[in-house]
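K.L.:
Have a look; sequence and predicted model below, questions after that.
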Amino acid sequence: MTVISIDPDPRPVPVAGSPGGSIFRAALGAEFERLHPELRRRFGFSSADGIACLGTGRMEQVERGARLAAPFLRVAARRNILFPEHGRDVPFTIANYAYRDGYGRETVTFVRTFQFVRPRRFDATMVASPRAGTVVDYLGTHQHLAVDLRLGVSKRGGLVVSSAAQRVSGWVGAPVLPELLAGRAELHEWFDEAEGRFRIRVRVVNPVLGLVAGYRGWFRAEYPRVGAEGVPGHVRPVRESFRR
């Protein structure tokens, strides 16, 4: 049995996202229709649809940047936020489930597993944002960091994501992290019609350290039904936070 704790908040919590609506469709608006049909399928479902998107593939390259970033990555790995390993041709899976969290927010899991000798996970849960063109990304098992993600669509119908403001979630009045402490992420995911699979490229950089981490590769997706048992406990965070 998985127990999920919720940070107490004495104020009424608004429910983000319309019932049954995809958070990505809501964020992109009319731009959502410019996505490749396979990306519209992948990012167009919600908790009302009773399906998941499970991807299996390989990361052709997993990068680790400056040595100075290694201590941070080792600590972050304890909470499934990045990791210090690197390599080539690494088996990879991603699990996307949509559900309503303890605050009533429409939520999508992004649980990425990299099969090194010691498997590593990079976990996130994304929720709708009141800011047009963005979603809020909570990182790790305990949602310690809340990151605004700006969404866009590339010329080939891919999804382009860039990180903006970052906060330590759960702190009342938590300030935006200074630029020198933040890791700026850039993601591009698109569908390769010739190979019949999704391709993805991610880089995380810091203004002082330069490259912190990155990966690029491919995966194929399937869309199983979510049964009466609901969303598996192992893909949900241990603690849920409400960004203040």
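P.N.:
Everything's here; your move. Just so it is clear, the model here is predicted, and its values are computed rather than measured. Numbers count the residues shown, from 1 in each chain.
K.L.:
only C-alpha atoms for contact and neighbour calcs from this point on.
P.N.:
Will do.
K.L.:
Touching, Ala128 and Tyr138? I think so.
P.N.:
No. Applying CA atoms under 8 Å, one finds Ala128 not in contact with Tyr138, separated by 11.2 Å.
K.L.:
Now do the contacts for Gly44.
P.N.:
Ser22, Phe24, Arg25 (CA atoms under 8 Å, 6 or more residues apart in numbering).
K.L.:
right, and the second one touches Arg42 too?
P.N.:
Pointing back at Phe24 there. No. Counting by CA under 8 Å, Phe24 stays clear of Arg42, with 10.1 Å between them.
K.L.:
any idea how far Gln143 is from Arg34?
P.N.:
The gap separating Arg34 from Gln143 is 31 Å, by CA to CA, to the nearest Å.
K.L.:
what does Gly55 give?
P.N.:
Counting by CA to CA, the gap from Gly55 to Gln143 is 23 Å.
K.L.:
Same question for Arg184.
P.N.:
For Arg184, the distance to Gln143 - CA to CA - is 17 Å.
K.L.:
Please identify which of these two sits among more neighbours.
P.N.:
Gln143 (24 against 20; other CA atoms under 10 Å).
K.L.:
Name the SS class of the more buried one, please.
P.N.:
In three-state terms, and counting by DSSP: H, G, I helix; E, B strand; the rest coil, Gln143 is coil.
K.L.:
Check it against this one:
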Amino acid sequence: MKRVVLIGATGVFGRRLARHLARMDGIDLVLTSRSREKAQTLARELAAGASVPVSGAGLDRDSDLVASLAALKPWLVIDASGPFQQQGYEVPTAALLLGAHVVDLADARGYLAGYGPQLDELARQHGLVALAGASSTPALSVAAARELSEGWERLDSIDIAITPAGRSEVGPSVIAAILSYAGRPVPIWREGELQTTPGWGAGEVIDMPGLGLRRVAPVETVDAEMLGPDLAARSRVAFSAGLEAGIEQWGLALLAWFRRRGWVADLAPLVPYLVKARRITRLWTSDRGGMLVAISGIDSKGRPRRAYWSLLAEKDDGPQVPTLAAAAAVRALLADEITPGARSAAEALDLAAIEAEMTPYAISTSQDERAVGPALFETVLGAQAFALMPAAIRAFHANDAEPVWQGRAEVTRGDGAVTGLLCRLFGLPAAGAELPVTVSVTRGDAFDENAEIWTRNFAGQRFHSRLSLDRNGELREAFGPFSFTLAAQSDREGLALPIANWCVFGLPLPRFLMPSAEARETVDADGRFRFDVKLSLPFFGLLAHYRGWLKPRRPSDGSG
């Protein structure tokens, strides 16, 4: 029998993992908690249905840790306590010094980043395995992304989302972890390089298989830092999460906004109040949650494709998901299938091993792959007219186009308070010459797989628009609540996009108030894609005029 010591066994995830391990042959399971009575009570509850010996013991990680662990004589220590955002490496160090393997459920970015550098040499000296992040992220999320993209010629984007069941129990450590980064910069792989975005900030609505439309927002994980460079993602690696209860999702977004504005610095005092509030907000939610990993790019046969891996958890089995990678690690260690050293569990476990642990639960997974249809502008213009445009313009708008283009731009703005207000409303860039500009195009969203979301970045100032076909088959570009019908016209010189009409929240607006757009795409003498967009207002004149050139961003142009 191999003795497995589980720290944090009486917590939300610890209890689930304890019940799972109690049915895993070949181990002697010791459950620990700061309260010996709680640990022993849980051990008695599990012993009746267990196939292995189960006992309970008191252990306080902050007091006499080494002595307490030594007394238990572990073969493996599993840490399910958390939150790991505020923890150091005392537990894994103690376990390794005592000759025990170690696995934890950490998903904290900083903790994971330093884990290998801090512990790898010690683990190898003792011939032991130390794995961090044996949870939904990064172990499960990374395993799914790697399997989906196996053999692909080019990977453009990876989008990962988790939407837990609103009715599931959430402990104070989980809420504390969420609040620790709400409103603070979290990593995102964007425009082909590592950047940051506000945690729980601007969100979006996505289609979760089996659950429908859910709103999600960026959260702090290590996935962007791992998968961006490892898989050479050309455009984006993003990890988002969503809360089923709208009041929780929007409330958290509001707290994040308060912190960004500097109106509140520490959200930790709110933890006990939010724990109590969930007793009410969870009443109108379900017991069904899910996870989605979606990728896009060019597959092994050179075809533009999208691929999806999704997980659906029912009957309140969602909280079991974060424990499955740890269970898979235990099984692999019992079989002596993991080489010594300290690293992320994402480097040691594959998707099949983690999915195998789902069998006892109401958890199902599926994979799907879809061809990318004709490009939006090819549909609008027709194949023949599209083919007549210059090569650089076709390359920008094609369904296999590079997702990120970079270049330089000049921006001028009109004068006056009204003009300035409208520029801020639409997010139009500030005036400047020789500004670095990046344009990223995302193809498809929750509402329309053929839509395109354009993100224009002028020297760090971004603004977005969504292009799609309306019910009449006309090209429409939306900036928030405002949308404009564009009368696309192409020729051998390029593409023009004048405004035909406009709406706000779907309601037509008077044409005499409609802005005019002189928008033209051409090619310069160097064969580069050129854009020239001049926006004007009735009665006020020039709103903004931006023009410049772009070329595809290749991996050699920067990190990735």
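P.N.:
Yep, that arrived. This structure is a prediction, so every number in the text was calculated from the model and none was measured.
K.L.:
Give me the TM-score for this pair.
P.N.:
After superposition, the two chains reach a TM-score (TM-score structural alignment, normalised by the length of the first structure) of 0.69; 189 aligned residues with a CA RMSD of 2.4 Å.
K.L.:
coming back round to it: compare Phe24 and Arg42 of the first structure and say which is more crowded by neighbours.
P.N.:
Phe24 (25 against 17).
K.L.:
With neighbour numbers in mind, choose between Ala128 and Tyr138 of the first structure.
P.N.:
Counted by other CA under 10 Å, Ala128 of the first structure and Tyr138 do not tie: Tyr138 has more neighbours, with 29 against 26.
K.L.:
Now check that one against the second structure: what is it aligned to?
P.N.:
In the second structure, Tyr138 of the first structure lines up with Ala478, judged by TM-score structural alignment.
K.L.:
Make sure that match is actually in contact with Phe463.
P.N.:
No. The criterion here is CA under 8 Å, and Ala478 of the second structure misses it with Phe463 at 11.5 Å.
K.L.:
Isn't Asp101 of the first structure up against Thr125?
P.N.:
No. Using CA under 8 Å, Asp101 of the first structure makes no contact with Thr125, being 9.8 Å away.
K.L.:
where do the contact lists of the two overlap?
P.N.:
Thr107.
K.L.:
Looking at those two now, which is surrounded by more residues?
P.N.:
Higher neighbour count among Asp101 of the first structure and Thr125: Thr125, with 25 against 19, using other CA under 10 Å.
K.L.:
ok, now how distant is that one from Phe191 of the first structure?
P.N.:
Here Thr125 of the first structure is placed at a distance of 22 Å from Phe191 of the first structure (CA to CA).
K.L.:
Kindly report the same for Arg239 of the first structure.
P.N.:
Arg239 of the first structure sits 33 Å away from Phe191 of the first structure, going by CA to CA.
K.L.:
and the two? which has more neighbours close in?
P.N.:
Phe191 (23 against 16).
K.L.:
Alignment lookup: the more buried one to the second structure.
P.N.:
By TM-score structural alignment, Phe191 of the first structure lines up with Val523.
K.L.:
Excluding chain neighbours, what is closest to that match?
P.N.:
Closest residue in space to Val523 of the second structure, ignoring its immediate chain neighbours: Phe529 at 4.9 Å, by CA to CA, 6 or more residues apart in numbering.
K.L.:
What residues of stretch 25-44 of the first structure count as buried?
P.N.:
25-28, 32, 34-36, 38-40, 42-44 (16 or more other CA atoms under 10 Å).
K.L.:
correction: stretch 195-209 of the first structure
P.N.:
Applying 16+ other CA under 10 Å to stretch 195-209 of the first structure flags Arg197, Phe198, Arg199, Ile200, Arg201, Val202, Arg203, Val204, Val205, Asn206 as buried.
K.L.:
burial of Arg305 of the second structure, as a residue count?
P.N.:
Arg305 of the second structure, neighbours per other CA under 10 Å, totals 21.
K.L.:
in the stretch 101-250 of the second structure, which spans are strands?
P.N.:
Under the criterion DSSP state E, counting those that start in this stretch, strands of the stretch 101-250 of the second structure are mapped to 101-104, 129-132, 154-163, 185-190, 193-198, 204-208, 212-218, 236-241.
K.L.:
Which of these sits closest to Arg279 of the second structure?
P.N.:
strand 154-163 (18.4 Å; CA to CA).
K.L.:
Distance-wise, check Ala123 of the second structure relative to Val66 of the second structure.
P.N.:
Taking CA to CA as the measure, Ala123 of the second structure falls 16 Å from Val66 of the second structure.
K.L.:
Name the residue in these two with the higher neighbour count.
P.N.:
Between Ala123 of the second structure and Val66, counted using other CA under 10 Å, Ala123 has the larger neighbour count: 26 against 16.
K.L.:
The more buried one contacts Ala130, doesn't it?
P.N.:
Yes. If you go by CA under 8 Å, Ala123 of the second structure and Ala130 touch, sitting 6.6 Å apart.
K.L.:
Now the residue opposite Phe114 of the first structure in the second structure once aligned. Nearest residue, chain neighbours left out?
P.N.:
Correspondence of Phe114 of the first structure to the second structure, assessed by TM-score structural alignment: Phe458. Closest residue in space to Phe458 of the second structure, ignoring its immediate chain neighbours: Val437 at 4.6 Å, by CA to CA, 6+ apart.
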